[in-house]
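1. my questions concern the predicted model and sequence given below.
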Amino acid sequence: MEISCNHCYTKLNIPDEKIPKGRKASLLCPKCKQRIHIMPDESNTQTLDSSEIPVQSKAPQVPVPRRVYPETSEYNASDKPFDLLDENAKTALLCISHPHALEISVKIMNSMQYQIETVDNVQTALNRMKYHLFNIIIVDEDFDVNRRGFAYLMEYINDLDMMLRRRTVVFFLSKNHRTMDNMASFHLSVNQIINISKITGMEGLVRRTVKEHEQFYAIYNESLRKMGKIT
């Protein structure tokens, strides 16, 4: 089945068996990162996003010229981290090279009821992020170090639209920075730094950082929900 993004007009070919029958589904556009909603329809399946919802207006609407579709890109199901999730599900991407730190991070995310995706290299991480916006990303400074894993990952994250970037909390596990080093966090564009020597007791800090982030952007996110920009 072929669907198109209403924002950048990228076309995707998705195998019919990957589309749930009679149920609403969604995925992120791999090009512009806007969410594409696939609505169930008895006759055929169509795409719909917030900008296509009819708005009552007395003023006549001037049609906007459509851009030429770029070359169709194939949908790779193996790159999608989760087959089907409730739209309110919380998700975490773990990019951690140290086994002990990974084990503890998995336990914390499970305790906080996050759906987890673990990756061992930066290319896999970027492939997963093409189709899903993670609520939490935990990365350590030795992650895929031969390919600049942390730096490469942060370049991608910082290039996201700010509306999307604000929905993700990034934790950086470091051997060289102290825990809660706010100045270093600012320079590295992460939400929180945790020294890897303090990894055992980091659950409380993770919970507090996430809660403060949610409270800080609560009004902003509620405004986006009212506008239909997020769910």
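-> Received it, and whenever you're ready, just let me know what you need.
2. please count neighbours and contacts with C-alpha atoms only from this point.
-> Will do.
3. residue 134 in helix, strand or coil?
-> Under DSSP: H, G, I helix; E, B strand; the rest coil, residue 134 falls in the coil class.
4. put this beside the first:
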Amino acid sequence: MDIICSNCSSKFRIPDEKIPAGRLTTLPCPKCKTRISLDPAKKTAASTAARGGTTYDTSDKPFDFMEEEGLTALLCEQNPIARKTIETALSLMDYQITIAESARDALKRMRYHAYDLIVVDENFDTKNPDANGVLIYLERLQMSVRRNIFVAMISSRYRTMDNMMAFHASANLIVNIKNIEDIGKILGRGITDTELFYRIYKEALKESG
């Protein structure tokens, strides 16, 4: 399918076999990150925007097709038992889940999609939990972007809901691996608390002008 972004007029092509059949899906423009809707019934996803612009090679771009208005989660966990437990919990919470195979894979995926939730093990693709590539990337994000992502870190060193260590690790929440069976409940509470905090924060900003 040939695609043209209505915002920046960039053109790129995605193999038809990578596009889910039978439903409307979306993806971010590789250049400007504007969400583009794809209709598999059409041969070309285009707009009334100018037809000029740069053509992108999408062969190395990890396009994740998301249903309209769906919550998305990136899972960075290499322990197969823990990964399965987390994946099941996220599915019950109605998240569309992307599983990263490595830190490099995770970074590439985050570059092209802003996830609502990222669950990352402190030891994901590293022998040194203090040099976790995914967490370092998240720490360096602009605050305007970072505050829209809920980051849960799976840890064997810190206790569940340790807010001080979560702050130190640039995460919103810590889940100790011993409590992994309850991760659904723990995430639900953590996300609710964070949403309440930012609601109050945004209201205060609005009142202050």
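-> Thanks, I have the structure now. Bear in mind the structure is a predicted one, so any value in this text is a computation, not a measurement.
5. just the helices from structure 1, written as ranges.
-> Using DSSP state H, the helices of structure 1 run over 99-111, 122-131, 149-158, 162-165, 182-188, 203-216, 218-226.
6. ranking those by burial, who's on top?
-> helix 122-131 (a mean of 19; mean count of other Cα atoms under 10 Å).
7. that one - contacts with which helices or strands?
-> For helix 122-131 of structure 1, the helices and strands in contact under the criterion 3 or more Cα pairs under 8 Å, 6 or more residues apart in numbering; DSSP states H and E are strand 25-28, strand 91-95, helix 149-158.
8. would you turn the ones you listed into a markdown table with distance to residue 171 of structure 1?
-> As requested, these are exported to a markdown table (distance: least, Cα to Cα, whole Å):
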| stretch | distance to residue 171 of structure 1 |
| --- | --- |
| strand 25-28 | 22 |
| strand 91-95 | 10 |
| helix 149-158 | 11 |
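9. out of these, nearest to residue 12 of structure 1?
-> Nearest to residue 12 of structure 1 among those is strand 25-28 (11.0 Å), distances taken as Cα to Cα.
10. on that earlier part again, closest to residue 46 of structure 1 out of the helices of structure 1?
-> helix 122-131 (18.3 Å).
11. give me the mean distance between that closest one and structure 2.
-> When structure 2 is overlaid, helix 122-131 of structure 1 sits 1.7 Å from its aligned residues on average, using mean Cα distance after the TM-score superposition for structure 1.
12. show me what that helix is in contact with.
-> 27-31, 33, 79-81, 93, 95, 119, 143-144, 147, 149-150, 152-153, 156 (Cα atoms under 8 Å, 6 or more residues apart in numbering).
13. which of those residues are buried, as a PyMOL select command?
-> PyMOL command restricting the contacts of helix 122-131 of structure 1 to the buried ones, with burial defined by 16 or more other Cα atoms under 10 Å:
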select buried, resi 27+28+29+30+33+79+80+81+93+95+119+143+144+149+150+153
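14. tell me which residue is most central in structure 2.
-> Closest to where the C-alpha atoms of structure 2 average out (Cα atoms, centre = their mean) is residue 115, at 2.1 Å.
15. what residues are up against residue 177 of structure 1?
-> Contacts of residue 177 of structure 1 by Cα under 8 Å, 6+ apart are 184, 193-195.
16. how about it, what's its partner in structure 2?
-> Aligning on TM-score structural alignment places residue 177 of structure 1 opposite residue 158 in structure 2.
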